[in-house]
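S.K.: one predicted model, sequence on top.
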Amino acid sequence: MKALVALLLCIALPTWSAGIELRDDLGHTSRLAAPARRVVSLLPSLTESVCALGACDRLVGVDRYSNHPKQVKALPEVGGIDDTHVEQIVALKPDLVLAATSTRVTDRLRALGLTVVSLEPRSHADAQRVLGLLGRLLGVPDAEALWQRTEAGAAAAVASVPPAARGVRVYWEVSSGLYAAGPPSFMGELLTRLGVANIVPASLGPFPKINPEFVVQQNPALILVGARNAEGLAQRPGWAQIDAVRTGRICTFSNEEGDVLARPGPRMAEAAQIVARCLKEKFAS
C-alpha cells in the first residue's frame, strides 16, 4: 500500500517539481527551482502575457511603458530599456526578471544574482513560442489554450474583411522617421493574413526606414498610421498625389490602439480586429 501511495504521489507531482530550465532569446540558459512568484517585467508585451496567463498578481514591478491591464499601472515603475533602475529591481527581490533582448542591464542584473530571461517576440510564431515559455516559467498549464483563443479571434477578424479590400496595396507607418512594417515583422504578417499587399518588400527587413519618395512611387491605396505621425501627412512632398491620400483612405490609430498593434502577445486578435475594421470602413462594398 505504501508503495502504491508513493507511486501516486509521484504521478501527481507537477512537471516543474524537478525545476524549470530553458534557453532564452539571447542563448542564455536559466534555471528556476519552482514557478516564479515575484516577477519584474521590462517589456510591455511580456507584462500583458503574464497577466493574460492569470499571473498578474505575481508582478512586483514593470517598465514605464507597461500600461495594460490597468492594474499594472499601480506597480513600481523601474524605468525603460535605456535607463533601467537596477537598484530598485534588486530591492523588489524578484525571483524572475523578464527582459527584452535589447535591455542593456541584463548582464549587470545577472551579476547581482538575479535570474533574467530575455524574450522578445518579433513574429507570429515567436509570440506563440514566448507565451509557451512564460507558461513554463510561471507553472501555468493553459498557455496553449490562451493562444488558441487568440488565434480564433484573429481568424474571425480575417473572415470579416470585405472582398473589395483583398489585394489592396498598403503602407503601414509604425513610428516617426518613416519606419514601416515590413513583411517579416508580426505587423507585416498581419497584413498578409488579412489579404492585403504590403508595398514594402520583404528584403528590407521587419521595420525598415523608408524614403518618402518610395511611398509616392509605390502609390498605396491605403495608409495606416498612428495619431502621433498622422499630422501633416498630405503636406509631405508628393504625397498629395498618392491614391490613399486623394481618396481619404487613411486609417489613423489612437495611442491606445497603437499600443495594441505594436505588442506581439495575447492582444494580437484585438490588433487583427482593429486593422480589419479599418479595411471594412474604407472598402465597404
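M.R.: On my side now, so go ahead.

S.K.: CA only for contacts and neighbour counts going forward, please
M.R.: Noted.

S.K.: biggest strand in this protein, by residue count?
M.R.: strand 169-175 (DSSP state E).

S.K.: and that strand, how far out from the chain's middle?
M.R.: 17 Å (CA atoms, centre = their mean, to the nearest Å).

S.K.: quick one, what contacts V40?
M.R.: 59-62, 89, 94, 96-98 (CA atoms under 8 Å, 6 or more residues apart in numbering).

S.K.: first-to-last residue distance for stretch 33-47?
M.R.: 22 Å (CA to CA, to the nearest Å).

S.K.: what's the burial count for E77?
M.R.: Burial measure for E77: 22 neighbouring residues, criterion other CA atoms under 10 Å.

S.K.: was I right to think it contacts N67?
M.R.: No - when contacts are counted by CA atoms under 8 Å, E77 is not listed as touching N67 (10.5 Å).

S.K.: quick one: buried residues of stretch 250-267?
M.R.: 250-253, 257-267 (16 or more other CA atoms under 10 Å).

S.K.: likewise for stretch 86-99?
M.R.: 89-90, 94-99.

S.K.: now the helices: where do they sit in this structure?
M.R.: According to DSSP state H, the chain carries its helices in the segments 2-12, 44-52, 86-91, 106-111, 124-138, 143-159, 186-193, 212-218, 227-230, 243-246, 255-261, 268-282.

S.K.: deepest-packed of the ones you listed, please.
M.R.: helix 44-52 (a mean of 23; mean count of other CA atoms under 10 Å).

S.K.: give me the contacts around that one.
M.R.: 41, 56-57, 62-63, 65-69, 98, 119, 131, 134, 146, 263-266.

S.K.: that one to helix 124-138, inter-axis angle?
M.R.: If you take axes from the mean of the first three to the mean of the last three CA atoms, to 10 degrees, helix 44-52 sits at 50 degrees to helix 124-138.

S.K.: next, the angle from helix 44-52 to helix 143-159.
M.R.: Following the same axes, to 10 degrees, one obtains 110 degrees for the angle between helix 44-52 and helix 143-159.

S.K.: run the chain-centre distance for helix 44-52.
M.R.: Distance, centroid of helix 44-52 to centroid of chain: 9 Å (CA atoms, centre = their mean).

S.K.: same deal with stretch 235-248?
M.R.: 30 Å.

S.K.: could you pull out the buried residues of it?
M.R.: In terms of neighbour count (16+ other CA under 10 Å), stretch 235-248 has its buried residues at 239, 242-245.

S.K.: what about L98, distance to L119?
M.R.: Computed as CA to CA, the L98 to L119 distance reads 7 Å.

S.K.: the structure to be compared is supplied as follows:
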Amino acid sequence: MCAMSRRPVTQSVVFVMMNRLRGGAGRLFLRVLAGVLLGAGAVSAAVPGAGGGPTTGSPVPTAGQVPAAQDSVRTEGRGHSDTRMDMGLRIHADGRMPADARRRADSQDRMDGQARLDDRAQAGDRALKDDRGMTVTLPARVRRVVSLSPALTESVCVLQACDRLMGVDRFSNWPAQVATLPKLGSLGSFNVESVAALQPDVVLMASGGVVADRLQKLGVAVLVLSPRRQADVAPLLQRLARVLDLPQARADAVWAGIRTQLDAVAASMPPAARGWRVWLEVDPAPWVATPSSLLGETLAGLGLANVISGDEDMTAGEQPGKDARRDGHADGRADMDARQNGHAEGGTDAGTPDGEGHAGASGGSPGSHTMPAYLQVSREWALQVQPDVLMISDPQQQGLAAVRARPGWQRLKALQQGRVCLFGGDALDVLVRPGPRLAEGAQQMRDCVVRLLKRR
C-alpha cells in the first residue's frame, strides 16, 4: 500500500524533472531512472510517447492529453533536435552505456552546446573577440558572471560590478564581498558541472585549455582575457566595461587612479636605495623574475635593478641556464599561477599566461622583450652575482630559516647583513596580480626597502 501511494508522487517528480532538463543526456538518464523506479508502465505514463498506458491514479496527463510522440525531442532555441532515441542508444543491464553509444552521446552534447551558442548569435547579441582570437557571443546584458581568475575577479569588482559575480576560483580573495561566493576550484581542477549549474552569461578565464573547451561544449560562453603586464591593465578594464555594459569613463577613471598611485609610490622611494640589485625569486628551485615579468616591471618602476639584466650570456656555464617553459614547472610556480590566474591551465608560465614572456610598457631592460618572464637559475649563481637585496616569495610561510639553510648561501652578503624580504599570503597576492592593486604591490616592495635601510 505504501509503495502504491508513493508511485504517483515519484511519477510527478520524474515528469517535472524531464521537462525542466535541457540536455539530451539528462532526459536519457531519467528515462532509465524512471524504468528502475516505476517499471515499464510508469515510464509510459511519465514520458510522452514511450508506449503503454498510464498507471492508475497517476497525476500526469493521460494519453489523450499528451501530444503524439515525435521522431525527435525538441530542445530550446532555434529548433535543433535531440535525436538520441533515434540513434539506437541502449543501456546494459548493469547500467553501463555501450562505448559506441557514449561516443554518439558525446557528439550530440557538443552539437547541442554549439547550437545554444549559435542561438545567442541569431538573437542579435554582442560578439566580442577574446585573447585566444576567438569570437565569443554574449547577451546584450551580462547579469551573471563566473570569474576563474583572481585578477579578473578584482577587476570586475573595482568596476563596481561585484554583485554580478555568481562564483569564483579558490584563490579569488579580494574584495571582501567575494568571500561568500561559491568557490569553484583552481589549478586545472575546476568543477565544470558546478560552473555550468550557475547558468552564467559568461565565464571569465585568464587562459583557455581543457576547462574552457568543456564549458563551451556545454553551451557556456567563455571569454579569455590574459593580462600579463602593467600596460595590459588599462585595456583589460576597458574591455570588461564593454562586456558588463558599463561606462568607459568608469574604467578610465579607475586606471587613472592606479597610475597616480604608482607614481606616488615611486616618488617616495628613498634615494639611497635606488640602483640596488635585487634577486627576485618566485620559487625555491630557484626561479627568478626577469625584467619582462610583472614583478620585474614593478621593481624597475621603483628605481631598483634586477640581477637579471637581460644582457647575460645565456650559454655561459654558471649563468641562468633554462628558460621558463610552458610545461612541467615546479610546485611553487604553480602556486604563483594560481594566485595570479586562478589556474595553470595549459601549462603556462607563472605570470605569463601565453608563455611568451614579452615586456610590458614599463620596466625591463634592453633585450628584455626576448626573455621569458621567469628563468630557472642555479643557487650557485646567486653567490656569483652577490645581490644587494633578496626578495623571495614564501607562499608556504617557511620563513627566513629555510633561506639560511640553503647550501652555500651563508656566503651571501645580503643574507649575512639581513637584507632579505619575504612575501607570503596577501602581500604575495597583490605583488603578482596584473589588476587594480598594482600600486599596493609596488608599496609592498617600497616598504621592504625602507625597513632594510633602517637596519643599516
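M.R.: All right, it came through fine. Nothing here was measured: the structure is a model prediction, and the numbers come from that model.

S.K.: got a TM-score for the pair?
M.R.: Superposed pair, TM-score by TM-score structural alignment, normalised by the length of structure 1: 0.89. Supporting alignment: 268 aligned residues with a CA RMSD of 1.7 Å.

S.K.: on that earlier part again, not counting its own residues, what contacts the longest strand of structure 1?
M.R.: Residues contacting strand 169-175 of structure 1 (CA under 8 Å, 6+ apart): 179-181, 196-200, 215, 219-226, 229.

S.K.: in structure 2, what range does that strand match?
M.R.: Mapped onto structure 2 using TM-score structural alignment, strand 169-175 of structure 1 spans residues 277-283.

S.K.: repeat that for stretch 63-70 of structure 1.
M.R.: Under TM-score structural alignment, the match for stretch 63-70 of structure 1 is residues 169-176.

S.K.: in that stretch, which residues are buried?
M.R.: Buried, per 16+ other CA under 10 Å, within stretch 169-176 of structure 2: 169-174.

S.K.: just the residues contacting that stretch, thanks.
M.R.: By CA under 8 Å, 6+ apart, the residues outside stretch 169-176 of structure 2 that reach it are 147-151, 153-154, 157, 178-179, 183-186, 190, 338-339, 342.

S.K.: at 7 Å what do you get?
M.R.: For stretch 169-176 of structure 2, the external contacting residues (CA atoms under 7 Å, 6 or more residues apart in numbering) are 147-150, 153-154, 179, 183-186, 338-339, 342.

S.K.: who's in contact with the residue nearest to G208 of structure 2 when sequence neighbours are not counted?
M.R.: Sequence neighbours aside, V224 is the residue nearest to G208 of structure 2 in space, at 6.4 Å (criterion: CA to CA, 6 or more residues apart in numbering). Counting by CA under 7 Å, 6+ apart, V224 of structure 2 touches 130-132, 204-208.

S.K.: what does V224 of structure 2 correspond to in structure 1?
M.R.: Aligned counterpart of V224 of structure 2 in structure 1: S118 (TM-score structural alignment).

S.K.: mind listing what's buried in the match of strand 169-175 of structure 1?
M.R.: For stretch 277-283 of structure 2, by 16+ other CA under 10 Å, it's 277-283.

S.K.: redo those as JSON lines? Include distance to F29 of structure 2.
M.R.: Listed next are these as JSON lines, based on distance: CA to CA, whole Å:
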{"residue": "R277", "distance to F29 of structure 2": "63"}
{"residue": "V278", "distance to F29 of structure 2": "60"}
{"residue": "W279", "distance to F29 of structure 2": "58"}
{"residue": "L280", "distance to F29 of structure 2": "54"}
{"residue": "E281", "distance to F29 of structure 2": "52"}
{"residue": "V282", "distance to F29 of structure 2": "48"}
{"residue": "D283", "distance to F29 of structure 2": "47"}
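
S.K.: wait, which of those residues is closest to A40 of structure 2?
M.R.: D283 (61.3 Å; CA to CA).

S.K.: what about the closest one, distance to R411 of structure 2?
M.R.: 20 Å.

S.K.: then L383 of structure 2?
M.R.: Distance from L383 of structure 2 to R411 of structure 2, by CA to CA: 7 Å.

S.K.: again, but for L152 of structure 2
M.R.: 42 Å.

S.K.: got it, and L148 of structure 2?
M.R.: With CA to CA as the criterion, L148 of structure 2 and R411 of structure 2 are 43 Å apart.

S.K.: now swap in P436 of structure 2 and tell me
M.R.: Distance of P436 of structure 2 to R411 of structure 2, computed by CA to CA: 39 Å.

S.K.: before we move on, back to that, among the contacts of strand 169-175 of structure 1, which ones are in strands?
M.R.: Of the contacts of strand 169-175 of structure 1, the ones assigned to strands by DSSP E are 179-180, 197-198, 222-226.

S.K.: farthest pair in those residues?
M.R.: A197 and G226 (19.3 Å).

S.K.: what sits against the residue mapped onto L246 of structure 2 from structure 1?
M.R.: Matched to structure 1 by TM-score structural alignment, L246 of structure 2 sits across from V140. Going by CA under 7 Å, 6+ apart, V140 of structure 1 touches L53.

S.K.: state the distance from V140 of structure 1 to D83 of structure 1.
M.R.: Between V140 of structure 1 and D83 of structure 1 the distance is 31 Å, computed by CA to CA.

S.K.: for R23 of structure 1, same thing?
M.R.: Taking CA to CA as the measure, R23 of structure 1 falls 25 Å from D83 of structure 1.

S.K.: which residue is nearest the centroid of structure 2?
M.R.: For structure 2, L148 is the residue whose C-alpha lies nearest the centre (CA atoms, centre = their mean; 3.2 Å).

S.K.: that one maps to what in structure 1?
M.R.: Looks like L148 of structure 2 aligns to L42 there (TM-score structural alignment).

S.K.: that match contacts L96, doesn't it?
M.R.: No - in this structure, L42 of structure 1 is not within contact of L96 by CA atoms under 7 Å, at 11.0 Å.
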